[in-house]
Structure formats: C-alpha cells, structure tokens
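K.L.:
Below is the structure, and that's it, no one-letter string:
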C-alpha cells in the first residue's frame, strides 16, 4: 500500500468518473458513499458489518467528538481508528456545519467561532487551526477545512461574506495542516446558489493546489434542481486530477444525478436515519414500513439482495418491529439501507468502467419508477 495520498482516475463515461484514492490505511473506490459515523459509530451498525457491505471509508465529526469523549482523550486511546476498531480510512468533517446548526449562543468572527455545547452548555472555541489540530488528534486520513455554511435562501451579501471568510479559513487550515504525505486536507467550495460566487470560490481553492475539493453548502433546503445546476457550474472549475466530494448528499437519486455530473465522493445520514424511522431504500424505491399495507406481507424487501436484512425478513415482520418501536427495526433497516447504497455505488462503478453508465442510470430510475406502481 502506498505511503502517500494519491488519486488515480481510472475511467470516464461522459462526465461520470471512476477512480481510486490510495492512502496508507487503504484504497477508496470512487464514486464512493461514506457512511456517517458521527461520534465514532455508524448508528445501529457494527463496523464489521459496515465493512462487509463494501464501505472503504467512513466519516467522523469534529464537533461531536470534541464534545465527547474529547479529541485529546481519543488520541491517548490510540486515535479514532483504534478507538472504534476501524483500521481503514476515515474522513473527518471540520465541525463547521454542526456548529452553525446545533450549537447554542454561537459568536462568529474572523478568528473562528465560539459556541456553547448543545449537550451541557460548556463554551468552546473552534478556529481553523484548532479544527485541524482536533482532526490530527483523531488521526483521520482526510481532513476538512473549517468553513461557514449558511442555509439557503440567503441574501447575496451574506452568501458572499461567508464564502470569502471560508476562503481565508481555507488558507489558514492548509497552513495548519502542513505537509502530511499520507493524508489530505480538502478545501470546501462555498457560494450558496450564486453562480459567480461558486466559481470564484472554486477558482481560489484550485489555486491553493490542495489534495481534494469538497462542494459544501448544498442539501441545506434548496431544491434538487438548484443543487444540480450548482454542480454543473462549479465542477468544471475544479481540477480533473483531484477528487471531488459533495458533502451531506443524499438520496439514491441525488447520488446518481451527481455522479453523472462528475462527483466522486458522498456522505449522508439519510440511509441510517431513515432506517431508524421505518423507511427502507431499495431497487424498487422507498418502502415505508410504518404503512399498514405491510402488516401481512410475507415478501422480503428484496429477494435478490445479498444483505440478510433485505432478503430474509418479511415486510410483515419489519412492519411489526417498527410499529412496536423495537430496536431491532432500526438495526435491520439501517443494515438494509446501507447495503442498498453500497450496491448502488458498486453498480455505478462497474457501469462507468464498461462505458454503460447512461444505461445503468436509466435502468435504475426505471426500477424506482416501476416500484411506485407496486403495492410496496
């Protein structure tokens, strides 16, 4: 295994890209979906299961881990890989989005952001340098710059202010990260839904010659067509030889549409959160197990799935577990959902390699559309 961080573009099909990120702890096949392990765990899953489903990398979060158990404690315990028993690559989010969305009484200025924990009210300070320090203590393999993510819609002046601040924080984050050959720090493109601001942000980050680039500030309330238009305007500005990561996205359709526009990496809580709330993602589309129509349905979610949760349990049983608020409901549906997401990504990668991504996309969308007509 390489001792350096590298991205190799192996094949293209239209704008869709098939690649590999190689790092000392392993190879990430792209396009890749990263299950979210916010606080050092993918909710309702054993990490051995997550690996068996085909996950090459998981995500952890600075905000949650700095609050508990604390980055310094994780470092004393051997780092996040040892702590969580996941010896493969980990990407850490900088914590910026969570500070903006979860923390109480936050105060932001050029230096960084001060906030009170949503858990116990303890006051913390998070700067670009401290975020990188925490990610270093966690020993993550791909680290994110600290940025300011604002919700849409917003005034242009506010979007521009946050974008410019994020660029200055990117420079400080890169300086704090320094030269770490086996790891990477990604910059985050901001600019809301304003095309010229997105392009300006992407151009400035590209000039920094970072190892990878993220598109942030989407999936924050805007319609899908706005997100896709933003990708179409932004991605051509980013270097073709570097990985492109769309943060916090999304549904299976979001993934399929974004790959078609040139995105390489994704993360989202959707498959795990949906599983805990009785919703299954399958090749037939979404199945709401709370619905009474499933009460006596002996069919599994998908008899062709390699995942036991989708293949071996009846919809009637899953419906019962959901309605009875049994913990096993969230466990089985999360397992099934992550299996479907990884199966989808594997299919996407194979289709790009063989030059039939458009056909795969059409077939997948047809399966979802036909599923809407079935009693599921």
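P.N.:
Thanks, I have the structure now. Predicted, not measured: the structure shown is a model, and the values here were computed from it.
K.L.:
going forward, measure contacts and count neighbours with C-alpha atoms only.
P.N.:
Fine.
K.L.:
give me the element the spatially most central residue of the chain is part of.
P.N.:
Geometric centre of the chain, nearest residue: residue 267, 1.1 Å, by CA atoms, centre = their mean. Using DSSP states H and E, residue 267 sits in strand 265-268.
K.L.:
Output the contacting helices and strands for that strand.
P.N.:
Packing partners of strand 265-268 (3 or more CA pairs under 8 Å, 6 or more residues apart in numbering; DSSP states H and E): strand 32-35, strand 244-246.
K.L.:
if you go through the stretch 1-150 of the chain in chain order, where are the helices?
P.N.:
Listed from the start of the chain, the stretch 1-150 of the chain has helices (DSSP state H, counting those that start in this stretch) covering 47-52, 62-67, 71-76, 80-84, 96-102, 128-138.
K.L.:
buried set for the shortest one?
P.N.:
Using 16 or more other CA atoms under 10 Å as the burial criterion, the residues of helix 80-84 that qualify are 80-81, 84.
K.L.:
ok, and what's touching that helix?
P.N.:
Residues outside helix 80-84 that contact it (CA atoms under 8 Å, 6 or more residues apart in numbering) are 40-41, 74, 77, 86-88, 90, 138-140.
K.L.:
another one to put next to it:
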C-alpha cells in the first residue's frame, strides 16, 4: 500500500499547489472538505458529493462515538463501507466539541468527561480514546485530541489550553497506530498570540506529524484578526507537510487563507446554508426566501454546471423553500458544494498558471457585486 505523503507541486506567492496521497485516494490541494459529521453529508448522496469534485470528506469522532458507536461501525467494515464513501476521510478528534459543550463537560489533564447531548449519559474522551475511535472508524487522516479555547479568552487561559493540547498531542502521537496510507495531523493552537503559536508549532514539529492543522480560529475573532494570525502562523509550520485550517469558512476566507499558505479546509457553511435557503454564487450569497425570486425563470447562477442550475429556476427554488419541501435543501446543498469545489478548482488552476494574485483581485471584485438585478 502507498505511504501517506504530501507533494508540493508549485507555489505562487504564498499560495501552494499540492497533492496528498493516502490509503483511499489522492487529494488535490488546495482542497475543501465537505462535512459529514454523523456519517452523512446532509441532504446529499455520497455519489452526488463526489460528482461535485470533492475528493475527501470529514467525519466527527464525538458524534460517531455516541451514535451509532465506533465499535459498531468497525464491525460493519469501517466508516468508508458504512456510509458508502470510497474516497479519503478525515475525522475531527472531538476537541472542538470540548469547547462547544463547555456546559456539559469536566476537563482535566487526563481528558474530558462529558454528558451526551443525546441522552445525558457520561463519557470520557482522552487522547488515547480519540485515537482508538478514529482507528476503528478507519480514518485516512486522524486528528490529534486538543482543547480549543473560545474567543475571547484571557491570554493565560489560552496558554494553559495550548500547553495542555501539546501534551495531548504527544499522547495522541504515541497512541496512533502507524500503517501505510494513514496519517496523523497535529493541531497548532495559541489563539491570536504569536508567541503561543510559535511555542505550539515548535512542540508539534519536535513530536513530528504527517500534517499540521491550525485550530482555534474562526471562533469569533473576525476575518481581519484571523488573516493576521495566519500571516505569521503558516510560516511557523513545515513547508513539506499539508496545512489545514479547521472550520473555515466563507468563500472570501478560503481565498484569503490560500494566499497565506493554507492547503486544506472544512466548514459546515455550504451544507448548513443549503438547508436555510442561502446559496453561494460568483457574485455573492443569495437568499432564496426573498419574494423577488418568485417569478424569476433564470437559473441561480448561469455559470454553474450543477443539476440545480441546469434544471431548476429561481422561481421553483423560491417555491420549494417557502413550501418547506425537502428537495429545497437537496438542490441548494448540491449547488453550494459545487460552487465550493469549482472555487477550489479555479484556485488550483490560478496557482498553476502563476496568476493567483489576479484571480484573487478578480474574485473580490466579482463577489462584492451582489446578486444579479431582479427582473
């Protein structure tokens, strides 16, 4: 079996063009990973997700350990077979849920004890248990278990969480089962503080990982602060390993983060927005609830090749949204995922041709125009 690897194919300014090879396939980078938290990309069939151009999806340790259970998924052949996704899968370690479920958990050096949001039962998640669960799931890319401090937090609290996360990173590395084609990513923490990010990066590099994620951003600090943090953080990470910005983001975030050296992204935004009547287009977001679409026979985006734009009018989308029909979520989610994958493909081509700066300027100009004029 092929070893897990990352090949840097080229660069244009800070933007990088690469290729990740893992057990279940190849991922062209920069890449956007649709989120399939509970072994499903909501409102989509796996083959439809693949049809958008997505090569890797994300699952979640916390949610899958609670339901249906990692042991059950392992008995049924692993997450790939269970959810009928033959391509690569990355699993989040559960660390983000440690932050978001702060009312339901108790944290100490060993790990986190928390109450299930489903039935109130108690569970303990440690670095070792997180590695075990992700191994049972069969994740191509396993994420270290970490603590993600919220924003804003006092610097002393961010420092404590960062130091704990680095100790957990070492334990995650020790517990990870090395095998060909499977990789483990460390997670850089430190909030918006350059010295803490540097300390975290040094600790992670000393431990040694197959890729390096940037955590603790997109948690309320705003785009300007996120970008300024990325400006120094990406430079601290190895150039010969993939860099993954967790939980990001809006199209403008993706383009700006690629410019700062990020290779991989995930976010619930395209799928969640698809379920709440928001569509992303080259001219910016569109709200299909608005009455202006009710008599509009035009497609959502005449530059998009997805089935939604090929086969359905804005008037129809407006109707099924207002009627609460399930097909509304299906059609808008498909379109949004297609938009995101097309955006990443355009980014890759721009880096390859040495025109990324021009692409970025054109994107910002076009995306800020707003929707086409109503009829």
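P.N.:
Great, that's in hand. Bear in mind the structure is a predicted one, so any value in this text is a computation, not a measurement.
K.L.:
Tell me the one of the buried residues of helix 80-84 of the first structure nearest residue 162 of the first structure?
P.N.:
residue 80 (30.6 Å; CA to CA).
K.L.:
Determine which residue in the second structure is aligned with the closest one, please.
P.N.:
Using TM-score structural alignment, the equivalent of residue 80 of the first structure in the second structure is residue 79.
K.L.:
And that match, how close does it get to residue 90 of the second structure?
P.N.:
From residue 79 of the second structure across to residue 90 of the second structure, the span is 11 Å (CA to CA, to the nearest Å).
K.L.:
any common contacting residues for these two?
P.N.:
Common contact partners of residue 79 of the second structure and residue 90 (CA under 8 Å, 6+ apart): residue 139.
K.L.:
mean shift between the longest helix seen in the second structure and the first structure?
P.N.:
The longest helix of the second structure (DSSP state H) is helix 326-352. With mean CA distance after the TM-score superposition for the first structure, helix 326-352 of the second structure departs from the first structure by a mean of 0.4 Å once superposed.
K.L.:
what range in the first structure does the next helix or strand after that helix sit on?
P.N.:
Remark: after helix 326-352 of the second structure, the chain's next helix or strand is helix 356-367, criterion DSSP H and E. On the basis of TM-score structural alignment, helix 356-367 of the second structure is assigned to residues 357-368 in the first structure.
K.L.:
In that stretch, which residues are buried?
P.N.:
357-358, 360-361, 364-365, 368.
K.L.:
Now for the counterpart of residue 108 of the second structure in the first structure: which residues touch it?
P.N.:
Using TM-score structural alignment, the equivalent of residue 108 of the second structure in the first structure is residue 109. With CA under 8 Å, 6+ apart as the criterion, no residue contacts residue 109 of the first structure.
K.L.:
now do residue 34 of the second structure
P.N.:
41, 54, 56-58, 266-268, 271, 337.
K.L.:
tell me the two of the residues you listed that are most distant?
P.N.:
Within those, two members stand farthest from each other by CA to CA: 56 and 271, at 15.1 Å.
K.L.:
now the longest helix of the second structure against helix 356-367, angle please.
P.N.:
Put simply, helix 326-352 of the second structure runs at 150 degrees to helix 356-367, going by axes from the mean of the first three to the mean of the last three CA atoms, to 10 degrees.
K.L.:
So which residue of the first structure lies furthest out from the middle?
P.N.:
Most distant residue from the mean C-alpha position of the first structure: residue 296, 35.6 Å away (CA atoms, centre = their mean).
K.L.:
where does that residue land in three-state SS?
P.N.:
coil (DSSP: H, G, I helix; E, B strand; the rest coil).
K.L.:
Quickly note the distance from it to residue 338 of the first structure.
P.N.:
To residue 338 of the first structure, residue 296 of the first structure is 25 Å away according to CA to CA.
K.L.:
Buried ones among the contacts of residue 34 of the second structure?
P.N.:
41, 54, 56-58, 266-268, 271, 337.
K.L.:
got the residues you listed as TSV, with distance to residue 239 of the second structure columns?
P.N.:
As requested, those are exported to TSV (distance: CA to CA, whole Å):
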residue	distance to residue 239 of the second structure
41	31
54	24
56	22
57	24
58	23
266	20
267	24
268	27
271	31
337	29
